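> Sequence first, predicted coordinates after that:
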Amino acid sequence: MQFLHEMPAHAAWDLRHTMAVDDLLKDYLKTLPAGATMAPPRLFVYQGTAFSRACPNSGIDAPAYCPGDHTIYLETGLGDQVAAKFGDFGALSILAHEYGHAYLFKRKQHPEGKYGELAADTFAGGFARFVEQKGYLDPGDIDEARATFAAVGDYEVYHHDHHGTPAERRQAFEQGYQQGFRLPGDAATPPTTPLPPAQAPGAPPTAEQNPPPPIAPLNNGASPVIPLLGLGMGGLLLILIVVGVINMINQARVDD
């Protein structure tokens, strides 16, 4: 890993773990389509605010990937908070998320808006599956990542920088973890259904985990008697028309 700048990190998110995860992410890239020939992103670890001429935003104060210089800007403040609250793998999954952005941009398949964020979450889930299969995770690490992605979701659905709701972000990570990462639009991606949120042992099921039965379709207040009455009146009118025609024919014969 190439460190452009180093600042001391705190809590469980230390540079030693960051370097190890960066190496594993490089290995993971090689398992993805075109990943073996793709240059991995540079990593800039810092604390505070960073500036880059290549990045469209002036002042980077949170973990971000800049396509202009193919660099991940890993600001340690958020990672420290996540590590203290959820654990080290939750914080390190943020780095995997930014790697997801890098891979998607290099493949020129990065979705716009929140869908790009959710795709990067799915990448992080695929990476978690990758390292777990290699036996590198501790018990509870996956739950730390699940909690992290749910915690960084937001409900500002009409904001231009909306990243996805907590349920959407947790579901995106879970999709990558359960099924492996797939590029957006890949026909091999099986359909998925939303996963219920984590539930504390002994807690009653939530509305999402135990949804109410579906509501029967409304009939807009119409009674089934009305169509029957309409049908009967139509038949009666037809009989009257036939009787009238017969009477006209008989009258014409009498006149003749």
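Yes, it's here.

> Please count neighbours and contacts with C-alpha atoms only from this point.
Will do.

> Please name every helix or strand in contact with the helix or strand hosting Val45.
Element membership of Val45, judged by DSSP states H and E, is strand 42-46. Contacts defined by 3 or more CA pairs under 8 Å, 6 or more residues apart in numbering; DSSP states H and E place strand 42-46 against strand 71-75.

> The strand it packs on to strand 42-46, inter-axis angle?
20 degrees (axes from the mean of the first three to the mean of the last three CA atoms, to 10 degrees).

> Not counting its own residues, what contacts strand 71-75?
Identification of contacts with strand 71-75 by CA atoms under 8 Å, 6 or more residues apart in numbering yields 41-50, 60-66, 95, 98-99, 102.

> mind redoing it with 10 Å?
For strand 71-75, contacts defined as CA atoms under 10 Å, 6 or more residues apart in numbering pick out 4, 7, 9, 18, 40-52, 54-55, 60-66, 94-95, 98-99, 101-102.

> Structure two is appended below for comparative analysis:
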Amino acid sequence: MQFDDNADLDTSEVQDVRGSRVPGGRATIGGGIAGIIALVMGLLFGVGPDQLGLSSGDTGTAAVTASSAAQVQQSCHKGADANTKADCRMVAVVNSVQDFWRQEFTRRGASYSAARTTLFSDRVTTACGAATAAVGPFYCPGDHKVYLDLGFFDELRTKFGSSGGPFAQAYVVAHEYGHHVQQLMGTLSRSQDGRQGADSNAVKVELQADCYAGVWAHHATSTPDESTGRPLISSLTDADIQDGLSAAAAVGDDRIQAKFQGRVTPESWTHGSAEQRQQWFYTGYRTGDMAQCNTFR
């Protein structure tokens, strides 16, 4: 994945609070089996901290990421920065994803409301509750924001077996913005019926977000950036798409369950199998048509 070196990055779409302390105490995940399950569920990404039962409390010693707040505003100006720096890459991906959805909503006679991404380290307070980095990337419908600790991408590669690579990271971000699209369209709430399992609405919502990520990928190199009129992403290769598919498979319910509990229990799925996640991402990428992302059929 390559960005246009001369393109301007819009850092207003990304809030950088890494290294800052969060008021109101520290987020905590309960210990024991419940804590392990919450951690694994969070690392599937897409789940807000309120769904994990997180609360304010003391976690004891916390990991610290050495980074000053507002770093992206200081160092992420051009596409060339996105080609060399991980946090600037996140800014560029957020810009590209939102450029596409603005234009797609307009094409359909609707209005797209932008969502900011918050980069944090260790812990963060959201309208959905307090969360630690262990929750993984998530979208909070309460404040219409995506939350991301960049350390998750190391976990995705080393603990979950993704091939890694810049587009694996882009897939994660695009998936979370898929949830924002669902929120704007009124479909995200369908996951809140309290059901789990391979045929639950929770799984169907997650698979649709995967498909929407694929739709963006299909159009990524042809969507003009608002500031330059040229696509922000100048090239996307087959290898990049394979990175995205690898990440989608790595966070399949079946693979995570097999790895962390030694058995696969489809009746407790909330995000879908590795095969399903790959299938729906590729459906979106192949067709480029969000109408093909009806996972509820």
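Good, I have the coordinates. Computed from a prediction, not measured in an experiment: that's the story for all the values here.

> Can you calculate the TM-score here?
Superposed pair, TM-score by TM-score structural alignment, normalised by the length of structure 1: 0.63. Supporting alignment: 184 aligned residues with a CA RMSD of 2.9 Å.

> Of the contacts of strand 71-75 of structure 1, which count as buried by neighbour count?
Listed as buried from those are 9, 18, 40-47, 50, 55, 60-66, 94-95, 98-99, 101-102; burial here means 16 or more other CA atoms under 10 Å.

> Restricted to strands, list those residues.
Residues of these located in strands (DSSP state E): Arg42, Leu43, Phe44, Val45, Tyr46, Ala64, Tyr65, Cys66.

> Structure 2: which residue goes with Ile142 of structure 1?
Matched across to structure 2, Ile142 of structure 1 falls on Ile241, judged by TM-score structural alignment.

> Give me the three-state assignment for that match.
Of the three states, Ile241 of structure 2 takes helix under DSSP: H, G, I helix; E, B strand; the rest coil.

> my read: it touches Tyr171, true?
Yes: the pair Ile241 of structure 2 and Tyr171 qualifies as a contact (CA atoms under 10 Å) at a distance of 9.0 Å.

> of these two, who's got more company?
A direct count of neighbours by other CA atoms under 10 Å for Ile241 of structure 2 and Tyr171 places Tyr171 higher, at 26 against 21.

> ok, the spatially closest residue to the more buried one that is not a sequence neighbour to Leu184 of structure 2 distance?
Nearest non-adjacent residue to Tyr171 of structure 2, counting by CA to CA, 6 or more residues apart in numbering: Gly244, 5.6 Å away. Gly244 of structure 2 sits 25 Å away from Leu184 of structure 2, taking CA to CA, to the nearest Å as the criterion.

> Looking at these two now, which is surrounded by more residues?
Between Gly244 of structure 2 and Leu184, counted using other CA under 10 Å, the more crowded position is Gly244 (29 against 17).

> Can you name the helix or strand that the more buried one falls in?
According to DSSP H and E, Gly244 of structure 2 maps onto helix 238-250.

> Which other helices and strands does that helix contact?
Helix 238-250 of structure 2 is packed against helix 152-158, helix 166-185, helix 201-219, helix 253-261, helix 274-287, with contacts defined by 3 or more CA pairs under 10 Å, 6 or more residues apart in numbering; DSSP states H and E.

> how close does that helix sit to structure 1?
The superposed helix 238-250 of structure 2 is, by mean CA distance after the TM-score superposition for structure 1, a mean 1.0 Å from where its aligned residues fall in structure 1.

> So which bits of that helix are buried?
So, applying 16+ other CA under 10 Å, buried residues of helix 238-250 of structure 2: Asp240, Ile241, Gln242, Asp243, Gly244, Leu245, Ser246, Ala247, Ala248, Ala249, Ala250.

> Closest to Gly151 of structure 2 out of those?
Using CA to CA, Ala247 comes nearest to Gly151 of structure 2 of these, at 15.0 Å.

> Look up how far His219 of structure 2 lies from the closest one.
From Ala247 of structure 2 across to His219 of structure 2, the span is 20 Å (CA to CA).

> now do the same end-to-end measure for stretch 120-139 of structure 2.
13 Å.

> Excluding residues flanking it in the chain, which one is nearest Ser52 of structure 1?
Ser58 (7.1 Å).

> repeat for Pro141 of structure 2
Nearest residue to Pro141 of structure 2, sequence neighbours excluded (CA to CA, 6+ apart): Gln183, at 6.8 Å.

> Please apply the same query to His219 of structure 2.
The shortest distance from His219 of structure 2 to any non-neighbouring residue, by CA to CA, 6+ apart, is to Gly288 (6.7 Å).

> That'll do, ta.
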